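Undergrad: kindly generate the corresponding structure for this input.
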Amino acid sequence: MPWPSDVAARAFPSILDIGGTYAVDDLSAAEFLIAELSSAKSELSEQEAEEYSLMLHTLLGKLKAAGRISGKELLAIKNKAESIPVVGPLLFSTANLTGTLASVGGVVHAGSKATKVDKLLDLTDATRKKLKQWAATRGKPGSVSAHRAFRGRIKLIRIGGHLFFEVPTTAKASIYRVSGKVVGDVVHLQAYNTAKALSATAHVDSAAYSQRGVGRVLTGNLAGPLLAFGPQLALDMHSSSSVDEFLKKSAYSQPTNGMAFVGGVLVTAFVGGPAIVVITASLLMGVAIQLVMSDSLTGWGTSLGDFVTGKG
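TA: Take a look at the predicted model:
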C-alpha cells in the first residue's frame, strides 16, 4: 500500500492550471474595472488606465440601456465609479457623465462604420473580382499586365514616379479616409501593392461624421455646447434657491466646462483625421483640462470662481 501522502498527491495535484478566459457579465466587469482603477496598489500603465476608463464608460452605458439591473444598483455602481480617485469625479459625475458617454458612444459608433477599401469602389461585381484576382496573381506565371487587364475600366496613372490605379468610388465613399486623405470621386491605389490596399480598413472622416445622422447627434455643433454646459446648468438650477445662488454656483462650475469645451473644439478644428481618433483626442483634452483645474491638482477652477464672484 502506498503512503497516504502519495495517494493524496495523485488525487489532488499540487499545481492546478486554472488560467484561461472566462465569460463575465457587464455588472461584474464594471465592478472589477472600478476596483482596479481605485486601487492604490494597482500596477496599471497610463495606457491601461485610459483603456479601462473608456471600457467602464461603455459598460455603464450598456447597463443603463439594457435595464437588467434595478435603478438602485445602477446608482450604486455609478457612485462607485465617481469615487475613483482623481478621474472619478471628472469622468463619472452626473454633470460630466452624459457628455463623456456621448463621446465614447461616438467612438464606438464611428468605429463600427469602418469598412474595407474595396467596398468603396464603384465597380461591377465582375470587375471587382477581376481586380482582386489580378492583385493576388500579380507577378506570378500566367499573370497579365494591368493595362491589358483593366483597359477602359480602371485607369493606370503615374504619380511621383509610381504607378497607381485610379478607381471610381461610390457616393458613400466621400465620408471615408483612405491613405490619410478624404475620398473624392476616385481613389488612387498603388499598383505594386494592390492586394494590401484593397483589404485595408477605411475609417469615417471626423468632419463628415459630425455632419450627419448619429454622428451629428453625438458630436455635432449643437450637441457639443448642450452636453458641455447643459447637465451642470440643470444641476446648479435644481440645487439653488435663488438666482444669485445659481449664478454663484455657475461661476465655479461653468468656466472650467467652457475651457474643456474650447479645448475639444480646438482639437477637432486642427486635428484632422478619422472620427475615432479625433473624438478620442477631444475627450482626453477635455478630461485633461478638467483635471488640471480641479482642486485635487491645482485648485485653479476654484480660484477662477473666486475671481468671477469678486472673492479673489
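
Undergrad: only C-alpha atoms from now on, for both contacts and neighbour counts.
TA: Fine.

Undergrad: for the biggest strand by length in the chain, which positions count as buried?
TA: The residue-count maximum for a strand in the chain (DSSP state E) belongs to strand 162-168. Using 16 or more other C-alpha atoms under 10 Å as the test for burial, strand 162-168 gives F164, F165, E166, V167, P168.

Undergrad: again, but for stretch 287-296
TA: V287, A288, I289, Q290, L291, M293, S294.

Undergrad: what's near enough to touch the nearest residue to G88 once chain neighbours are set aside?
TA: Closest residue to G88 apart from its sequence neighbours, by C-alpha to C-alpha, 6 or more residues apart in numbering: E82 at 4.1 Å. Listed by C-alpha atoms under 8 Å, 6 or more residues apart in numbering, the contact partners of E82 are G88, P89, L90, L91, F92, S93.

Undergrad: so L189 sits in a strand?
TA: Yes: counting by DSSP: H, G, I helix; E, B strand; the rest coil, L189 falls inside a strand.

Undergrad: looking at it, it is touching A197, isn't it?
TA: Yes: here L189 reaches A197: they are 6.3 Å apart, a contact under C-alpha atoms under 8 Å.

Undergrad: what ranges do the helices span in the stretch 201-312 of the chain?
TA: Using DSSP state H, counting those that start in this stretch, the helices of the stretch 201-312 of the chain run over residues 206-209, 213-219, 223-238, 243-270, 275-293, 300-308.

Undergrad: Proceed likewise with the subsequent sequence, for comparison:
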Amino acid sequence: MTDATPDLAQIAERLAAVTKARASAPRIKEGVLTLVLDVGGLSEDQRAVMEAAVRAEMRDVPAITQVRVAMTAEKKTLQIIAVGSGKGGVGKSTLSANLAIALHRLGHRVGLVDADIYGPSQPRLMGSEGEKPTAEGKQMIPIVSPSGVPMLSMGHLVDPGQAIAWRGPMAGNALGQLLDARWVDVDTLIVDLPPGTGDVQLSMMSKHKPAGAIIISTPQDLALMDATRAVSLFEQVDVPLIGLVENMAGYVCPHCGEVSDPFGQGGAEAAAAHMGMPFLGRIPLAIGIRTASDAGLPPAGGGASEAAPFLAIAGKLLEWLDARK
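TA: The predicted structure follows:
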C-alpha cells in the first residue's frame, strides 16, 4: 500500500486478527486512523493489552500517522433458546447438549446453561464433570467443555451426587448467576430447563426472556399431554415456539435390524400439527446415543450416523434464527 491509498480492507483484516473481531470498521482521514473497540467483559489489563496490540500492528503502515482508539463496553444481548419438556425422562438434556455441539460445529457462537438446578446432568453429558468455574468480580467465567462449547451448570458448583435442597427463590437466584456469567464469545445460549412448569422456569422468563423455545417429547400419549402443558406455559409468557422434537422415535435391533416402536410412532409430529407449530425432527432410540452420552462424548460431535438428527435440528434452528433477524 502507499501513503496516498491505504488498503482499508487489509487494515481491517489485520485489526480483526489482533482484536479477535472486536474492532469496528476503521476509518482513515489525513493520516489519522480511528476505530472503536468492543471491550465488554474485559478487565482493565485486557483492554490495555488490546489497545497496545492495535497500535503495534499499525506501526508499519506508512499512511497512518496517528491511531485513535475509542472503547465501548455496551452489554451484548444474548439470545436465549430454551429447551423444555412437560416431564422428566424424555431426553431434554441430551437434546440440549447435542444441539449446542451441533450449532458449534456449524460455526455458531453458542453456549450452554444447565438450568436444572436440582438435577444437573450436563457436566456428565459434556465431559466436564469435576471442573469448577472461576469468577472475575461478581461474574462467573464459563467452563469450556472438551467439545469447545462454553457452559455452566449447578453441577459445577457442588460435589457429584450432593443433594441441592433449596427453595424456589434460592434456585432462581442461582440460575440468574449462571445466565449473567461472562459469555464473551457467545451469541446464542442454549438453556436446558428443568422438567415441568414450576418456579425455576417462571423466574428465568421474568428476567431472562428466551428468544424462543424448543419442546421435546416422546411419542406416547402421556408424554404428549405433559408437553402440551409446557407449550401452554411458553404461550402464556409470549415466548415464541420454535418447534417440537420427538425423541425415542423407533428402535433398530442391533441383532436382526428390525425396527420397532416401543413408545409409539409419530405422536409428536401429529401433536405439533394439531397445535399449529413446526415439527423439527425425530431422534431414534439408539444405543450409540446412550453410550456416547454416558461417556461424556455427545454424538453430535462425531461423524457417526447418530449425529445426523441433531445436526438437522440445529439447521432448522438456524433457519428460524435467520428468519427472526
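
Undergrad: report the TM-score for the pair.
TA: After superposition, the two chains reach a TM-score (TM-score structural alignment, normalised by the length of structure 1) of 0.27; 137 aligned residues with a C-alpha RMSD of 6.0 Å.

Undergrad: for A102 of structure 1, state which of the buried residues of strand 162-168 of structure 1 is nearest.
TA: Using C-alpha to C-alpha, P168 comes nearest to A102 of structure 1 of these, at 34.7 Å.

Undergrad: what is the neighbour count of the nearest residue to the closest one once chain neighbours are set aside?
TA: Leaving out its chain neighbours, the residue that sits closest to P168 of structure 1 by C-alpha to C-alpha, 6+ apart is V186, at 4.2 Å. Neighbours of V186 of structure 1 under the rule other C-alpha atoms under 10 Å: 17.

Undergrad: V186 of structure 1 against K155, yeah?
TA: No: the criterion here is C-alpha under 8 Å, and V186 of structure 1 misses it with K155 at 10.3 Å.

Undergrad: list residues touching both of those two?
TA: E166, V167.

Undergrad: I215 of structure 2: what's it in contact with?
TA: V83, G84, S85, A227, A230, V231, L241, G243, L244, V245.

Undergrad: that one - that's part of a helix, no?
TA: No: assigned with three-state DSSP, I215 of structure 2 falls outside any helix and is strand.

Undergrad: any idea how far M140 of structure 2 is from it?
TA: 28 Å (C-alpha to C-alpha, to the nearest Å).

Undergrad: repeat that for A52 of structure 2.
TA: 27 Å.

Undergrad: neighbour count: these two, which is higher?
TA: Using other C-alpha under 10 Å as the criterion, A52 of structure 2 and M140 rank with M140 on top: 18 against 12.

Undergrad: just checking, the more buried one touches L178?
TA: Yes: with contact defined as C-alpha under 8 Å, M140 of structure 2 and L178 form a contacting pair (7.3 Å).

Undergrad: mind checking the SS state of R177 of structure 1?
TA: Applying three-state DSSP: R177 of structure 1 is strand.

Undergrad: hmm, it is touching A202, no?
TA: Yes: assessed by C-alpha under 8 Å, R177 of structure 1 is found in contact with A202 at 5.7 Å.

Undergrad: the more surrounded of those two?
TA: A202 (26 against 23).

Undergrad: how much space between the more buried one and K116 of structure 1?
TA: 6 Å.

Undergrad: with W300 of structure 1 instead?
TA: 47 Å.

Undergrad: go on, L233 of structure 1?
TA: Distance from L233 of structure 1 to K116 of structure 1, by C-alpha to C-alpha: 43 Å.

Undergrad: what strand or helix carries the residue nearest to F279 of structure 2 when sequence neighbours are not counted?
TA: Once flanking residues are discounted, F279 of structure 2 sits nearest to L244: 5.0 Å by C-alpha to C-alpha, 6+ apart. Assigned by DSSP states H and E, L244 of structure 2 falls within strand 241-247.

Undergrad: could you list every helix and strand in contact with the strand or helix carrying V200 of structure 2?
TA: Assigned by DSSP H and E, V200 of structure 2 belongs to helix 199-207. For helix 199-207 of structure 2, the elements it packs on are helix 168-179, judged by 3 or more C-alpha pairs under 8 Å, 6 or more residues apart in numbering; DSSP states H and E.
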